[in-house]
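[1] Compute the structure for the input listed below.
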Amino acid sequence: MSPYADVVALAQQLIRRPSRAGIDEYGPVLAALEDWLAGRDLPPRRLYDERGGVVGLLVEIAGGRPGPWWALDACVDTAPYGDQGAWSFPPDCGEVVDGWLRGRGAADSKLAAAMFCRIAAELHGRSDALRGGLAVLLDVDEHTGGFGGARAYLADPAAVRPAGVMIGYPGPDEVVVGGRGLWRATIAVHADSGHSGSRRRTTPGAVSRAAELVRLLDAAALPPAEADFPLPPKLTVTSCHGGQGFSVVPDRCELGVDIRTTPAFDAHDAERLIRDAAADLDTRMPAPRPTVITPVASWPPYRLEKDQQPAAALLDAAAAEGLAVRAKTAGPSNIGNLLAGRGIPATAGFGVRHEGLHGVDERACLADLPAVHAVYRRAVLTLLGA
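    Sure, this is the predicted structure:
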């Protein structure tokens, strides 16, 4: 049998227990992890959100010498299946075909969760030689965007605050050492209501005013990328809702706006840009009520230096294993942004090759598993002084 048969078998069990965020119950997938870990004398501790729901499992391995704690994190909730008729295999099949593990969550991130469990089991038998400790977080509230597992871990008074976190997203060519932040808001645009066929009506409705605001936002000038941060900020209008029928001029239209931020264009700058555009709209196209902006989310951008831990340990371990891996700053946000906001450095991506991430026919390349496992194991041992 393959020396990684236990990792693959656990990942298959996880895939065969659907855990789509906000759709499926998480009990079955967490039970599979609990059984596997308990069978290796590593019973995990459950983490709960403010409503009492389980949002993750935590495995803790204390070293025999003092030192900082480090964490591995992999989510076991997943994206939805989408159009199942477009898949060429069942999304929960968990089959291995031609060296690829198939099914939703194979790449993001059930195979990584299984591999991190294996690393925990390997270190459990030699913990006396380690400095500090290792925490393995297996969370089920990642794809909701709530990151409840990470939040519960950081809020747990019984858990040691980690000096850094490595998040097991897939992709063997890059270690994600940073990401743009975000600032999101809803914008309520108002107008007088009325009949669409009225001859007396001469002022634009809320949808027309919202369309003008979209034009202003699309034309807004954003700064270029910075020398020490490779991605520029980005503004996107992501939703538009207004109107209730053909014969009524709507009095309200709501827009959703997502702005990706950078160290030189932060949440304050993003909000100011939106408020300036709304003020411009209200001046040039007056309405009975001013435009209302409601911020709904904000994450800080972050970027680690190559010599900063845990990025340095992961990059050095990859080089020691003969892999050509580069540091990358990501455009999308991730748990690393949450951790950065708490002052905890994080990497957010190094793993196996993959296809169909969040799409159809998701699968993960098992041929990459030995090298990826070796890199993480070497990095963890370096951080723990072994």
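
[2] make it CA atoms for all contacts and neighbour counts henceforth
    Noted.

[3] my guess is Arg161 meets Trp69, correct?
    Yes. Counting by Cα atoms under 8 Å, Arg161 does reach Trp69; the two are 7.1 Å apart.

[4] and the residue most central in space within the chain, how far is that from Ala158?
    Central residue check for the chain by Cα atoms, centre = their mean: the C-alpha nearest the mean position is that of Asn334, 3.3 Å away. Using Cα to Cα, to the nearest Å, Asn334 is found at 25 Å from Ala158.

[5] Second input sequence below; structure requested for side-by-side comparison:
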Amino acid sequence: MANLIDPVELTRDLIRRPSVTPADAGAMDVVERTLLGLGFACRRMKFGEIENLYARWGTARPNLCFAGHTDVVPVGDAGAWSRDAFAAEIVDGVLLGRGAVDMKSAIAAFTAAAGEAIAAGRVTGSISFLITGDEEGVATHGTKLVVEALAAEGEIIDHCVVGEPTSAETFGDMVKVGRRGSINADILVEGVQGHVAYPHRAANPVPVLIRLLSALQSRKLDEGFPEFQPSNLEVTMIEAPNTATNVIPGVARARLNIRFNPSHTGQQLADWFDIEAWRAQGDFPGKITVTSSISGEAFLTERGDFTELVAAAVADVTGAPPELSTSGGTSDARFIRALCPVIEVGLVGKTMHQVDERAPVEEIRTLQRVYARILARYFA
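    Prediction:
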């Protein structure tokens, strides 16, 4: 049967909307218009300046949801791109453009697969879409609030597929069944500025910051956790604003991030930061302030019927079952897991966020076939 929607052309249409977070640039309109054409009931859910969409075809259960985001990261150096980042050009069978991999192609591929399944009369329950414009940003006005609103209304989603680019080296070699948690900490040490020749008249914040960071880095967080790699702490910024060589600075700052497995909770790590800050304070007359922000907790979708169904669908198309992994960064799956089991399936992620982000046209079509097999098995 011929495709009702060409996933490549729909991806190109989406890429041509420069929806760099928090801008929408008409991207959500493209998704909504396409889904309306397939018979979905569409509901725009705008929080702040962020456009979100929840759409559903059917009213019966089970309800299989596809989740994704239309927003993209900035282009960076536009002159470094071989083509306009938002022109969506196809060169030698490869689609170039911001969002080609992460993840406008997945939205298009699932939309095409859903249209095909609906036209064939194979959907015995419901298909829904949860699309946000706030995944690449701070993620405070996107999926998190949509999930909370749907839960409060009693909307039931039985299972969810997120279209993040999960494949590692070759298409279909990996899907994600969980993610590590993430916590950020901003550290501010306030001392007293002074002349380097008269240190007794100053309070240097730099040694205190070094002492605190050393204590944090010296702890081995864990050896890993079943299904998860070890937690890791990375210092991402250190500064002591000072333009002179003979001045003891008045402040020193640092920023760090921990990606953590279920050995920890975000709050436990935040409490640890505070304890180490208290120890580093000692007799320092200044002040240490640690501001923690928990982006998400670690989670795992347990092996079972749903993970087996998705793995089998990938194998139907690629000929080999995928690795079920929890590696990589965070995604909006961390919010959706409050509603239902969730698994992530998408393209090879090597060029996401890079200059000349790109996806082979044939892989976008192959992703549609994978999603079609998921739908066929799910509603069998």
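
[6] coming back round to it: quick one: contacts for the residue nearest to the centre of the first structure?
    Under the criterion of Cα atoms under 8 Å, 6 or more residues apart in numbering, the neighbours of Asn334 of the first structure are 179, 348.

[7] so Val235 of the second structure, which of the three states?
    strand (DSSP: H, G, I helix; E, B strand; the rest coil).

[8] My error: substitute His200 of the second structure in the last question.
    His200 of the second structure - assigned by three-state DSSP - is helix.

[9] burial of it, as a residue count?
    His200 of the second structure: 10 surrounding residues under other Cα atoms under 10 Å.

[10] Return the residue of the second structure aligned against the residue nearest to the centre of the first structure.
    In the second structure, Asn334 of the first structure lines up with Ser331, judged by TM-score structural alignment.

[11] ok, now Leu304 of the first structure?
    Match for Leu304 of the first structure (TM-score structural alignment): Thr301.

[12] wait, what's in contact with its match?
    177-178, 307, 341-343.

[13] again, only this time at 6 Å
    177-178, 341 (Cα atoms under 6 Å, 6 or more residues apart in numbering).

[14] Please apply the same query to Thr11 of the second structure.
    Applying Cα under 6 Å, 6+ apart, the residues near Thr11 of the second structure are 104-105, 108.

[15] May I ask you to name the longest helix in the second structure?
    Determined from DSSP state H, the single longest helix within the second structure is helix 361-378.

[16] Not counting its neighbours along the chain, what's nearest Leu145 of the second structure?
    Leaving out its chain neighbours, the residue that sits closest to Leu145 of the second structure by Cα to Cα, 6 or more residues apart in numbering is Phe47, at 7.8 Å.

[17] Also Ile107 of the second structure?
    Using Cα to Cα, 6+ apart, the closest residue to Ile107 of the second structure is Gly68 (6.5 Å).

[18] Return the residue of the first structure aligned against that neighbour.
    Checking with TM-score structural alignment, Gly68 of the second structure has Ala74 as its match.

[19] what kind of secondary structure is that match in?
    Secondary structure assignment for Ala74 of the first structure (three-state DSSP): strand.

[20] where's it relative to Ala150 of the first structure, distance?
    10 Å.

[21] same check, this time on Gln244 of the first structure
    Applying Cα to Cα to Gln244 of the first structure and Ala150 of the first structure gives a distance of 40 Å.

[22] Who has more neighbours out of these two?
    The residue with more neighbours, out of Gln244 of the first structure and Ala150, is Ala150; 25 against 9, by other Cα under 10 Å.

[23] Excluding covalently adjacent residues, which one is nearest to that one?
    Nearest to Ala150 of the first structure is Asp139, by Cα to Cα, 6+ apart, at 7.1 Å.

[24] Quick one: residues contacting the one you found.
    Asp139 of the first structure neighbours (Cα under 6 Å, 6+ apart): 55-56, 75, 149.

[25] Aligned to it, what sits in the second structure?
    If you follow Asp139 of the first structure across to the second structure using TM-score structural alignment, you land on Thr132.

[26] Same check on Ala11 of the first structure?
    Using TM-score structural alignment, Ala11 of the first structure lines up with Thr11 in the second structure.
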